[in-house]
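Peer 1: coordinates for the following, if possible.
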Amino acid sequence: MDLALFFQEQGVDVFSEVSIDTLSDKDRSFVVQFFPGARFVIVFGKEVPATIYLMMPKEKTQGMLRIAEELNKTAVRLAACMESEHIPALPVPLYLPIRVTDGSVQGVVRLKQVAAAGGLGSLGRSTVLLSPKFGPRLMLSGVVTGHTACESGQAQGSAQREDVPACVECGQCVSMCPEGALGPAGCDAFRCRIVHAWIPSVLVPATKWMLARRIFLKCMAPFAPWIARTATIRCSLCVTKCPKFLEITG
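Peer 2: Below you'll find the predicted structure:
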């Protein structure tokens, strides 16, 4: 399959096909739990234009959701194309299910970590992926496959590894976070202003308990897109205050 041509037609900016053997033990385990026959993860992304971050919260949310849902549709199309070529594939879900590990909420496949392993960027202190071309403004999606989908057997995105930007450890993202959600252990999603507006601190333990139950996630999955569309991204300082945001966008 010509992945480069497929992604060009879909308007995708960057991609990489990543062998699970290059992932950390934890991320390899997550991928295999999601898709037992997994051997590769195709991770891809689109730029979030800097102008979206300057919009009012409601418009900013709509702009980001539009890009996220376009990426999700691309993942579904890619998986269908691969299945038609007898390549087992499964798109990584945009909303649910998710998992709770060590009290932290994350996707069933940690796409930022996979993208970093595939040479598409590096992780900053805020856990945001820093892309060589787009700084922290890259939104991701992915498809897990049973074997390689690239005709050449080599990922297009891997060539970008030499240009991966490193976090300068300035601490701007941490100091600017109004809720103190960023710390040495990473990002506490439940302290983030976006999530905190929906889930007060007193409800966090019960919410974590429910999110850890597969039956709850299965029941909630049909409603997740509606909930996301009614939510509001109230803060993005961890991105806009990053020196890489200013450096890349000017």
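Peer 1: from now on I want contacts and neighbour counts done on CA atoms only, so please keep to that.
Peer 2: OK.
Peer 1: burial count for residue 90?
Peer 2: By other CA atoms under 10 Å, the residues close to residue 90 number 22.
Peer 1: Three-state assignment for it, please.
Peer 2: strand (DSSP: H, G, I helix; E, B strand; the rest coil).
Peer 1: against residue 35, how distant is it?
Peer 2: 7 Å (CA to CA, to the nearest Å).
Peer 1: I'd like the structure of this one too, to check against the first:
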Amino acid sequence: MHSGSSPLQKSRKSLEHLLHTEGVDLYATLAAAECSAPEGYHPRNLLPSAKTVIIFGLEIPTETFSLASREKTGRLHRVIGRLDEIAFLLVKALEDEGYRSIAVPSFFPVRVRDRRIMGYLSLKHLAAEAGMGSIGRNTLLITSRSGNRVALGAVVTEKELHVERPAVSPPRCRRCNRCIKACPTGALNEEGVDVLRCRNVTHAIPAPVRPLFGVLFESRAGAPLTEWLVNRMARDAEMVCSRCLTACPYFREGGGG
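Peer 2: Presented below is the predicted three-dimensional model:
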């Protein structure tokens, strides 16, 4: 039996107050029943009793991406850490009310499935479904407030919550192909990202083991070892390339431009 239950309106205001207090202005909710994620990546795979996904984002300043790769990576890791902190605060607040809740990792750990590196839930797709933005050809979320410079976190909860969606439709990718043309290794195409070509992945893998990594990555049987390697390397890897992000028209002007 849930303790401290309150009307939906009061729950929404409590959620918004907590997020605003933590410096979050970009957020949305999505009913688990409305989520179109496939089996294995659905919120109810994390929490069978889930009713709501709370998705929130922090804007990354434009100057971050002009820094040297080590400093840029350090700043991005601090953003990731902050998102995880906020998620745990939300979980505590919800569980104090008696609702089971789970913080979704904003970045680490990742999973390797079907030649793709992904999180436990696709936060950008959940955010798009919730009306926060849309997915661009560079596979990034485009938002009205912060363009494509958004890092995401989420909490899955069995509490029913609802935040009104913006009246304005989210911005849409212009299909200008600037991101595809900007990629120095041809890792990006109309079908997505070839991670074995992405410099952020290849830079993290020592040259002598890259051929072996490629074989494991292509093999379904090698997925567990590949996943272990990716998570081991990712925490120390530098973000050496962000051209698909910075070449996008939405990088500086925001989704409303």
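Peer 1: one step back: which residues do residue 90 and residue 35 of the first structure both contact?
Peer 2: Residues touching both residue 90 of the first structure and residue 35 (CA atoms under 8 Å, 6 or more residues apart in numbering): residue 144.
Peer 1: neighbours around residue 223 of the first structure, how many?
Peer 2: Residues contacting residue 223 of the first structure under the criterion other CA under 10 Å number 12.
Peer 1: using the three-state scheme, assign it.
Peer 2: Applying three-state DSSP: residue 223 of the first structure is helix.
Peer 1: name the element residue 112 of the second structure belongs to?
Peer 2: Taking DSSP states H and E as the criterion, residue 112 of the second structure maps to strand 111-113.
Peer 1: show me what residue 238 of the first structure aligns to in the second structure.
Peer 2: Counting by TM-score structural alignment, residue 238 of the first structure lines up with residue 244 in the second structure.
Peer 1: surely that match is in a strand?
Peer 2: No: assigned with three-state DSSP, residue 244 of the second structure falls outside any strand and is helix.
Peer 1: tell me the contacts of the closest residue in space to it that isn't next to it in sequence?
Peer 2: The shortest distance from residue 244 of the second structure to any non-neighbouring residue, by CA to CA, 6 or more residues apart in numbering, is to residue 179 (4.2 Å). By CA under 8 Å, 6+ apart, the residues touching residue 179 of the second structure are 137-138, 188, 243-245, 247-248.
Peer 1: what do we get in the first structure for residue 179 of the second structure?
Peer 2: So, by TM-score structural alignment, residue 179 of the second structure is matched to residue 173.
Peer 1: repeat for residue 143 of the second structure
Peer 2: Superposed on the first structure with TM-score structural alignment, residue 143 of the second structure falls opposite residue 131.
Peer 1: kindly provide the distance from its match to residue 112 of the first structure.
Peer 2: 10 Å.
Peer 1: neighbour count: these two, which is higher?
Peer 2: Neighbours around residue 131 of the first structure and residue 112, counted as other CA under 10 Å, are more numerous at residue 131. The numbers are 28 against 22.
Peer 1: for the first structure, just list every one of the strands.
Peer 2: For the first structure, the strands defined by DSSP state E cover 14-19, 40-47, 89-91, 98-101, 104-107, 122-123, 129-130, 138-145, 182-183, 186-187.
Peer 1: any chance of these in CSV, with distance to residue 207 of the first structure too?
Peer 2: What follows is the strands of the first structure, written out as CSV (distance: least, CA to CA, whole Å):
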stretch, distance to residue 207 of the first structure
strand 14-19, 33
strand 40-47, 29
strand 89-91, 26
strand 98-101, 10
strand 104-107, 10
strand 122-123, 27
strand 129-130, 27
strand 138-145, 25
strand 182-183, 20
strand 186-187, 17
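Peer 1: ok, the equivalent of residue 155 of the second structure over in the first structure - contacts?
Peer 2: Counting by TM-score structural alignment, residue 155 of the second structure lines up with residue 143 in the first structure. Counting by CA under 8 Å, 6+ apart, residue 143 of the first structure touches 41-43, 75, 78-79, 89-92.
Peer 1: mean deviation of stretch 61-70 of the first structure from the second structure?
Peer 2: Taking mean CA distance after the TM-score superposition for the first structure, the mean distance separating stretch 61-70 of the first structure from the aligned residues in the second structure is 0.8 Å.
Peer 1: read off where that stretch ends up in the second structure.
Peer 2: Going by TM-score structural alignment: stretch 61-70 of the first structure matches residues 73-82.
Peer 1: identify the residues contacting the matching stretch?
Peer 2: The contact list for stretch 73-82 of the second structure (CA under 8 Å, 6+ apart) reads 58, 60, 64, 106-107, 151, 238-239.
Peer 1: can you list the residues you listed in JSON lines and add neighbour count?
Peer 2: Formatted as JSON lines, the contacts of stretch 73-82 of the second structure follow (neighbours: other CA atoms under 10 Å):
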{"residue": "58", "neighbour count": "20"}
{"residue": "60", "neighbour count": "17"}
{"residue": "64", "neighbour count": "16"}
{"residue": "106", "neighbour count": "25"}
{"residue": "107", "neighbour count": "20"}
{"residue": "151", "neighbour count": "20"}
{"residue": "238", "neighbour count": "21"}
{"residue": "239", "neighbour count": "21"}
